[in-house]
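In: Kindly return the folded structure for what I paste below:
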Amino acid sequence: MATHNLQNHTLNGDHCDSTVPSSKKPKLSSPATTTTIISHSQIQSEFSHHDLSIARINNGSFGSCPQSVISSQKQWQLQFLRQPDHFYYNQLKPGILHSRSIVKSLINADHVDEVSLVDNATTAAAIVLQKSARSFYEGRYDKGDVAVMLHYAYGSVKKSVEAYVTRAGGRVIEVQLPFPVKSKEEIIAKFREALEKGKENGKKVRLAVIDHVTSMPSVVIPIKELVKICREEGVNHVFVDAAHGIGCVDVDMKEIGPDFYTSNLYKWFFCPPSVAFLYSRKSSGQDNNDDLHHPVVSHEYGNGLAVESSWIGNRDYSAQLVVPSVLEFINKFPGGIEGIKKRNHEAVVEMGEMLVKEWGTHLGCPPEMCGSMVMVGLPVCLGIYSESDALKLRTHLRNNFGVEVPIYFRAPKDGEVDPVTGYARISHQVYNKVDDYYKFRDAINKIVSDGTTCACLPN
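Out: Just a heads-up that it's a prediction; the model follows:
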């Protein structure tokens, strides 16, 4: 079983030195014959701070950070507190540059100045969308020109589009995606329809905001195909919101070809909260880097986004500085990050298929459209008829069964008979065990056998 195989690899406790490492090209993966293979018990030790009474099959929401990286973070924090002036003048910027250099290599960017480190993908979205808003305010875009985004875009990104683009005079068109999804062709067809609608009445599509992995419901979007379509259709800028990208799916800027791409480093890349990267393509004839600014204006304003982001006032920058230690942790696993991604994908699909077979339901999309998360149909008899029902069931699983898993409500379509309207989004990360998913299975089976429905659960 892929899940069992994954648990035979772990790490010893590495932490950063008191000096800033040199910015040599990072080792992105290690062959199994040369790396230090780590055991199941060492993996469990790295995540022993997790609540062991909880089956945590929700890595997707908040990620996970191993003890060795937490130790590294504490060292950076102590270095600052020990001598803040020395840290600020001699260590902070070189340390962040080293982290950016590692990210640059991991994502196959051309230049390190294409990579900025920010708090999270929401911050990155604000940076990109503010740029679009300025284009409307300053007359480079016409009122009524269009931004296209997916219907399943993350809630805070939708609100950012409303706050910046709509208020500046842009019109937003949402791509209505099917769920469950049968194939990537369904998504591509819907995306083309939205672009055509955006060009009606002589308007132009100025911005496309495309998820790489949607959050709820979770589906891997055919990002390369959609970016290619945007280029063919003359969309000015393509922003890929990949909050779940790095460590979960393939992230290669040359293959994907976006103008902007953001991904959290704390969800699937083992950083502590909170750090993400924002890639901004630097190329001839593009102004992508020139008019991007951090929403918090500090005395670095005007020195380029990467430098602006490296100092936004006195705060804890340690999450941005531990990227080298995270890479050391990852490279203790066979195949490095690529090996972890592959094993997580295989394990979560295996567990998802086990659950839908148990409950007589189905997955939310084909296995090839899953990353390290998969949507699992829940028994119809649970009576999940609203978002409120979904939240009540999630709370009930946490409080009474020790299972942490998000629940999604899908409104039934006209004419459906006994449709599956409730789905669980299960994740798999290196610390997960098969028993976590059995615990979830048994909890749902107990609720069903007791005749409990969501209508019976407290608000």
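In: Only C-alpha atoms from now on, for both contacts and neighbour counts.
Out: OK.
In: Mind jotting down where the strands sit in the protein?
Out: Along the chain, counting by DSSP state E, strands occupy 55-56, 115-118, 146-150, 171-175, 205-211, 237-241, 260-264, 276-280, 373-377, 403-404, 407-409, 422-427.
In: If you count contacts, what does the fourth one end up packed against?
Out: Just to be clear, that refers to strand 171-175. strand 146-150, helix 184-198 (3 or more CA pairs under 8 Å, 6 or more residues apart in numbering; DSSP states H and E).
In: Deepest-packed of these, please.
Out: strand 146-150 (a mean of 25; mean count of other CA atoms under 10 Å).
In: Report the distance from it to the chain centre.
Out: 20 Å (CA atoms, centre = their mean, to the nearest Å).
In: got the angle for it vs strand 171-175?
Out: 30 degrees (axes from the mean of the first three to the mean of the last three CA atoms, to 10 degrees).
In: helices or strands up against strand 146-150?
Out: Partner elements for strand 146-150 (3+ CA pairs under 8 Å, 6+ apart): strand 171-175, helix 184-198, strand 205-211.
In: Here is a second sequence; please produce its structure as well for comparison:
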Amino acid sequence: MGDLDYKTLYTQKPPPLGEELKAYYKLDPQYINLNNGSYGTTPKPVLKAVHDLTDQIEANPDLFHRISYPPMLNDVRARIAKLIGAKTDEVVLVTNASMGLNVVLRNFNWEEGDAIFTFTTTYNAISFAAKSIGDVPPHPTVHTIQLNFPTTHGEIVSSFKKFLHEHPAAPNNKRVAIIDSIISLPGVLLPWQDMVKIAKEEGVWSVVDAAHSIGQEVGINLTESAPDFWVSNNHKWLSAKRSTAVLYVPERNQHMITTSIPTGHAYISPKDREESNFAPQHEWTGTIDWTSHLTIADALDYRAWLGGEEKINAYCHNLALKGGKVLAEILKTQVMDPDGEFTLNMVNVELPLPPITTIEEFTKIDIVLKQKLLIKYKAYSAHFFHNGKWWTRCSAQVFNTLEDFDKIGHIWVKVCEEVKNELHVK
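Out: Down below sits the predicted model:
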């Protein structure tokens, strides 16, 4: 790529997806990155846009914050809204998915007897947010739904509906379900639209943690699927600079979001509010670095240059399916989802490690795995323990190839043997 201006770059033919695209990222050439799902990987053209915008801001901070910034923000919101099938004033930008979900959960008017539903696979920070709400008066009850893989979409939908029936609301009380669209660990797609529909039928509020969806899940249409609330990170799969996320609140529910977090300059007491001020509340919540939010437009331009969402995700999806099989063959184990029902751009493969029975065992092995992978072997794919087995979650991104899966597979073989020998586990 060299020093070619990114706007000029987009007038040229893009390289094929795969190995040649690594030149468009600042990745260490020796590092095998199969963990895009955790933090995202920002392409050079977007980083250049971030740096250019930073220079613009610092040249005249007052001009930027008081005049230039608002229309730029509105343009990005409009583009994001179009991508996810929503109205512009139904979406705002927040720092990350955890922040967006906390905005939603902490704006509910909780009462004694209310219930919050989470899953055993809910992202830790979000399950802890629910727990923290239950730990303070009026102490809504947190119920956890067991979810183990492998399973099927049908079984998940059925068990979810059954659990809601078994935990009815008390008179005049509310129930709120936190539903993953794509679970973080294991990295699997849930039938979240069906779960949202069931929640609606059962009178349960649906709060969708879609941290991994935007940029990985093609054809999102929130107007049609109609969740009550939906949040997704832009820096994981959409190629934006971390950290930035989109919070979707449909017009019908905006009266419930009485304040942003932190409370911003546009706050109006609910008793004095005549119409929704959801978007203005999130326009300005203090002097923060807005470059990650505003250069989402440049991330979208970059993805359009590569060929658009369908082309990008077809490549990553096919690579995840093929790469998972390659990895399982090398490890002599299995893919968690052999039929691909749950797989988008992340694939989960069993690791040849013995099971654990205590948190202490997990912590000890977890630390050694991270150190060996990242420091000794300069490679990483996420690892986790689920349903009695160790697994790795590999994220297939546009710069990855089957060779990356082959390389990390042989690294995992060495690492697992070293862990078993050094920690004396069998």
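In: picking up where we left off before, out of the strands of the first structure, the one nearest residue 333 of the first structure is which?
Out: strand 422-427 (18.9 Å; CA to CA).
In: How many residues are close by residue 111 of the second structure?
Out: 15 (other CA atoms under 10 Å).
In: give the contact list for it.
Out: 138, 139, 140, 173 (CA atoms under 8 Å, 6 or more residues apart in numbering).
In: quick one: what's aligned to residue 373 of the first structure in the second structure?
Out: Structural alignment places residue 373 of the first structure opposite residue 346 in the second structure (criterion: TM-score structural alignment).
In: repeat for residue 61 of the first structure
Out: Per TM-score structural alignment, residue 61 of the first structure is aligned with residue 38.
In: Just the endpoints, please. Distance across stretch 53-72 of the first structure?
Out: 27 Å (CA to CA, to the nearest Å).
In: Can you redo the helices and strands packed on strand 171-175 of the first structure as JSON lines, where the extra columns are distance to residue 102 of the first structure?
Out: Output for these, formatted as JSON lines (distance: least, CA to CA, whole Å):
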{"stretch": "strand 146-150", "distance to residue 102 of the first structure": "30"}
{"stretch": "helix 184-198", "distance to residue 102 of the first structure": "32"}
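In: Turn the buried ones among the contacts of residue 111 of the second structure into a named ChimeraX selection, would you?
Out: Selection of buried members from the contacts of residue 111 of the second structure for ChimeraX, criterion 16 or more other CA atoms under 10 Å:
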select :139,140
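In: What lines up with residue 59 of the second structure in the first structure?
Out: Matched by TM-score structural alignment, residue 59 of the second structure corresponds to residue 82 in the first structure.
In: Would you check how far apart that match and residue 312 of the first structure are?
Out: Distance, residue 82 of the first structure to residue 312 of the first structure, by CA to CA: 21 Å.
In: higher neighbour count, the two?
Out: Higher neighbour count among residue 82 of the first structure and residue 312: residue 312, with 18 against 11, using other CA under 10 Å.
In: Surely that one and residue 295 touch.
Out: No. Residue 312 of the first structure lies out of contact with residue 295 (CA atoms under 8 Å); the separation is 9.2 Å.
In: And the helices in the stretch 1-150 of the second structure?
Out: Taking DSSP state H, counting those that start in this stretch, the helices of the stretch 1-150 of the second structure run over residues 6-9, 36-39, 44-59, 61-63, 69-84, 97-105, 124-134.
In: quick one: which of the ones you listed is nearest residue 237 of the second structure?
Out: Nearest of the helices of the stretch 1-150 of the second structure (CA to CA): helix 36-39, 7.0 Å.
In: mean offset of that closest one relative to the first structure (after superposition)
Out: Compared with the first structure after fitting, helix 36-39 of the second structure deviates on average by 0.4 Å (mean CA distance after the TM-score superposition for the first structure).
In: What residues of the helix ranked longest in the second structure count as buried?
Out: Of all the segments of type helix in the second structure, defined by DSSP state H, the longest one is helix 309-331. Buried residues in helix 309-331 of the second structure, counted by 16+ other CA under 10 Å: 309, 312-317, 319-321, 323-328, 330-331.
In: do stretch 103-112 of the second structure as well
Out: Buried-residue list, stretch 103-112 of the second structure, by 16+ other CA under 10 Å: 103, 104, 105, 106, 107, 110.
In: One more: stretch 59-68 of the first structure?
Out: 59, 60, 61, 63, 64, 65, 66, 67, 68.
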